[in-house]
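S.K.: have a look; sequence and predicted model below, questions after that.
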Amino acid sequence: MEEDRLRLEKLLEHWIEHSREHGESFREWAERAEEMGLSSAAAHLSEAVEGMEGVVRSLQRALKAMK
């Protein structure tokens, strides 16, 4: 059981970092899409950024709840 707990903690830390990286990538591509005149795509990518920020917050709360 303790092994699973430690694994979950490490997974949450990994998922938080991974999700942050994805969010940043989405943000960069939203800017590029806007520069290419793809406003609608840029808007959807910006929505994805907001979604990833929500994911990160949820994962952080899960990690905090373990401590």
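M.R.: Yep, that arrived.

S.K.: could you use CA atoms for every contact and neighbour count after this?
M.R.: Noted.

S.K.: all helices of this structure, in order?
M.R.: 2-35, 39-65 (DSSP state H).

S.K.: so which residue is dead centre in the protein?
M.R.: For the chain, S19 is the residue whose C-alpha lies nearest the centre (C-alpha atoms, centre = their mean; 2.8 Å).

S.K.: doesn't M52 make contact with that residue?
M.R.: Yes. Using C-alpha atoms under 8 Å as the test, S19 is close enough to M52 to be in contact (6.3 Å).

S.K.: next, the buried residues of stretch 22-29.
M.R.: Buried positions in stretch 22-29, judged by neighbour count with 16 or more other C-alpha atoms under 10 Å: H22, G23, F26, R27, W29.

S.K.: another one to put next to it:
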Amino acid sequence: MSADGELNLSKEEKTLKILLDHWVDHNKSHEDGFKDWIEKSKSMGKVKTAEFIQKAVEAMENANEMLIKAKENM
């Protein structure tokens, strides 16, 4: 988006762009912790738990892709 386009955004649109970036960063900040707990769960013999945490990581990655696309389409 050009600088002129940025100037034409409403306050709510600017806020939404900031929030979209924040949500992606926030989700990414949790991924490393989740991945650590996948391994810890496995070492405790909680394989099913690890599988569900892995699915949560994948869902967050998919959510991030959608949030990035949302921002690209503003």
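M.R.: On my side now, so go ahead. Here the structure is a predicted model, which means the values were calculated and not measured.

S.K.: save the buried residues of stretch 22-29 of the first structure as CSV, and put in distance to R7 of the first structure too.
M.R.: CSV is the format used below for the buried residues of stretch 22-29 of the first structure (distance: C-alpha to C-alpha, whole Å):
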residue, distance to R7 of the first structure
H22, 22
G23, 24
F26, 28
R27, 30
W29, 33
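
S.K.: and H14 of the first structure, how many neighbours?
M.R.: 13 (other C-alpha atoms under 10 Å).

S.K.: kindly state which residue of the second structure is aligned to it.
M.R.: Under the alignment (TM-score structural alignment), H14 of the first structure pairs with H22 in the second structure.

S.K.: any idea how far its match lies from L16 of the second structure?
M.R.: Using C-alpha to C-alpha, to the nearest Å, H22 of the second structure is found at 10 Å from L16 of the second structure.

S.K.: likewise for L9 of the second structure?
M.R.: 10 Å.

S.K.: look up the closest residue to M52 of the first structure, ignoring the ones flanking it.
M.R.: G23 (5.6 Å; C-alpha to C-alpha, 6 or more residues apart in numbering).

S.K.: residue in the second structure matching that neighbour?
M.R.: Per TM-score structural alignment, G23 of the first structure is aligned with E31.

S.K.: now do the contacts for E39 of the second structure.
M.R.: Going by C-alpha atoms under 8 Å, 6 or more residues apart in numbering, E39 of the second structure touches A50.

S.K.: sounds good, over and out.
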